[in-house]
Every structure is written in C-alpha cells, then in structure tokens.
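Engineer: What would the 3D arrangement of this be:
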Amino acid sequence: MQAVELFEQKVGPSEVARRLRVSVKSAYQWRQLWQEGGVQALASRGPSGSRCRLSPRSLEKLVVYLEEGPAAHGWVEDQVWTASRVVTLIGRKFHVSYSVSGATRLMHRLGFSPQVPVRRVAERDERAVKVWREATWAEVKGRGRPAGATSVSRTKPASPVGRPGAGPGAGAE
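Structural biologist: Here you go, the predicted model:
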C-alpha cells in the first residue's frame, strides 16, 4: 500500500493526495484509518454497491437467453436488446426485479451493451419517403417568416424604440 509507506515516511496527507492522484479528503481519511487500525483498516472491502440479485447459474442462463436474441423471447420488431427489455426478461425468467440502470450495469458486466432501437417500420419504403419529403413536405412546410419580422433576441420582443410610452423613463415627464 503506497499510502501507508508514505505515511510511515512522515509525508503529509496533502502530499500523499498529490502523489497518488486522489482527493486530499481521501488521504486524510486513509491516514486516520491507518493510525486507528493499522494496515488492516485500509484493506479493500470488495466492490461497493448492492450484490447481484441473480445466482451464478442464473447469470449463465441469462447469457444464453441474451444470445438467443430478442425475437426468441417475443420482441420481433427488431433484433435489439434494450435495458428495459432485459429488465422484463429477468422478471419473466427469474422473478427478480431490476432497475433499468441496474440491468445496464449487469449487461456490461456480462459483455453485452444495451442498444437503442431505431423507431422505423420494418416495411418502410425508402423511395416513397424520399418522394414525400421532396414534394409534399416542401408544400406543407411553406416558406417561413420573412427575415426582418423577428427580433434578434429570442428572449425579448422587438426593441421598444418607436413605441409610444414603452421606453425607459416613459411617463416620467
């Protein structure tokens, strides 16, 4: 443990923090723990956070289910595992609840990454979409506002200059 070696050499917490690239607060906490409980007090307690809710056997089964693909489990729209789908799959197969962020971390741990599906119809006709954009959309969209019709600032209306009684000091006569 580098921090202990430095503390034994009478190096201050600020310098320990700088050398080990940690916060000064952490270095002070480490020194206090070391002084009160020795090297054992600084030993790692393992990964933080809650424990995995699935057993090792269940994790193996989950990997098999994920490798089968979403269609094998009822999602036929696209072949994408989203975190919310994995939450549903875990609930159905193992009767365990996970949050979306928890499922995302679990997927990363298992070597998968959640995907965001493209919201597109499977039977989409690209030629028809292109024709619609070029003909119909141009007609529906219109030309827009003339250049001088709006204020430069999005947060203020046009300048009060020229409006009777609207400028600073109006009515102060």
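Engineer: drop to CA atoms for contacts and neighbour counts, all remaining ones
Structural biologist: Fine.
Engineer: Apart from its neighbours in sequence, what residue is nearest the most centrally placed residue in the chain?
Structural biologist: Closest to where the C-alpha atoms of the chain average out (Cα atoms, centre = their mean) is residue 101, at 8.6 Å. Using Cα to Cα, 6 or more residues apart in numbering and skipping residues adjacent in sequence, the residue nearest residue 101 is residue 83, 7.5 Å away.
Engineer: any idea how far the residue nearest to the centre of the chain lies from residue 107?
Structural biologist: 10 Å (Cα to Cα, to the nearest Å).
Engineer: do residue 70 as well
Structural biologist: 14 Å.
Engineer: Repeat that for residue 155.
Structural biologist: In terms of Cα to Cα, residue 155 sits 44 Å off from residue 107.
Engineer: one more to line up against the first:
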Amino acid sequence: MSRERLSAGQWARLEAELRRGPPAHGFEDDQRWTLKRVKLLIGPMFHVGYTVQGVWKLLRRHGWSCQVPVRRAVERDGAAVEVWKQDVWPEVEEWRRTWAPTSASRTRQDRP
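Structural biologist: Have a look, this model is predicted:
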C-alpha cells in the first residue's frame, strides 16, 4: 500500500472542500466530482501531486466511493422517449431470424 501524502488536517480540509461541491471550485458544467477534478483540486491546495489512480486510492481509503446519480436528469423528456421507442426504434432495430436453423461452428455457415 502506498504512503498517504496528506496529513489528517489536510484530509479534513479536502473533505470539507469536496462537500462544498464542484460548482464552488469552478466546475459549473457538471455537478459531479471526477477523479481528475479532485486531482486538480488537491494540487493547488496542498502542493502535492497525485495521479488519477492515486486519487482513487486516497478516496477509497477514507471511505468515499464511486457514485451513480439516483435521479434521472431534469432535462429528460419522458414523452419524447416513448415516442422514439414506438416510432424510431422498430425501424432501427435489426430484424432477427428466429425460425431459421443456425450453427455455432465458425467454419460451417447457416443452411439456406
């Protein structure tokens, strides 16, 4: 296991900054922390360089985990999705032959 380069006080400060969220640190386009963003936050704050993998190890060591959004995007239009599924998807989806015999062999092709 690699040696941690942040002291307990530095980690507490970093955790407080992470809890403030990405917009507080100039990441307005997305409301999620990425490993690259955390890396960019650590460098100037503590003058310590971490790799992306090192940031992941640091966060896991302190109980942070990979997160997936619980809710769907506010911009999602459910009605438009349903229309697409009913009208567009059947045209895009490839037709499957379910009645014809098939072969698992790489050298022997399907029989006509």
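Engineer: Give me the TM-score for this pair.
Structural biologist: The TM-score (TM-score structural alignment, normalised by the length of structure 2) is 0.70; 110 aligned residues with a Cα RMSD of 3.1 Å.
Engineer: Have a look at residue 155 and residue 107 of structure 1 and say which one is more surrounded.
Structural biologist: residue 107 (20 against 7; other Cα atoms under 10 Å).
Engineer: wait, what's in contact with the more buried one?
Structural biologist: 113, 114 (Cα atoms under 8 Å, 6 or more residues apart in numbering).
Engineer: The residue of structure 2 sitting at the aligned position of it sits in which helix or strand?
Structural biologist: Matched across to structure 2, residue 107 of structure 1 falls on residue 59, judged by TM-score structural alignment. For residue 59 of structure 2, the host element (DSSP states H and E) is helix 52-61.
Engineer: Ok, residue 103 of structure 2 next?
Structural biologist: With DSSP H and E as the test, residue 103 of structure 2 turns up in no helix or strand.
Engineer: Tell me how many other residues surround the aligned residue in structure 1 for it.
Structural biologist: For residue 103 of structure 2, the aligned position in structure 1 is residue 152, judged by TM-score structural alignment. Look at residue 152 of structure 1: counted by other Cα under 10 Å, it has 11 neighbours.
Engineer: and the gap between residue 152 of structure 1 and residue 159 of structure 1?
Structural biologist: Residue 152 of structure 1 is 9 Å from residue 159 of structure 1, by Cα to Cα.
Engineer: again with residue 126 of structure 1
Structural biologist: Relative to residue 159 of structure 1, and taking Cα to Cα, residue 126 of structure 1 is found at 47 Å.
Engineer: if you count what's nearby, which of those two comes out ahead?
Structural biologist: Using other Cα under 10 Å as the criterion, residue 126 of structure 1 and residue 159 rank with residue 159 on top: 12 against 9.
Engineer: Next up, the contacts around the residue lying closest to that one once chain neighbours are set aside.
Structural biologist: In space, and not counting its chain neighbours, residue 159 of structure 1 is closest to residue 151: 7.7 Å by Cα to Cα, 6+ apart. By Cα under 8 Å, 6+ apart, the contact list for residue 151 of structure 1 reads 157, 158, 159.
Engineer: Alright, that wraps it up for me.
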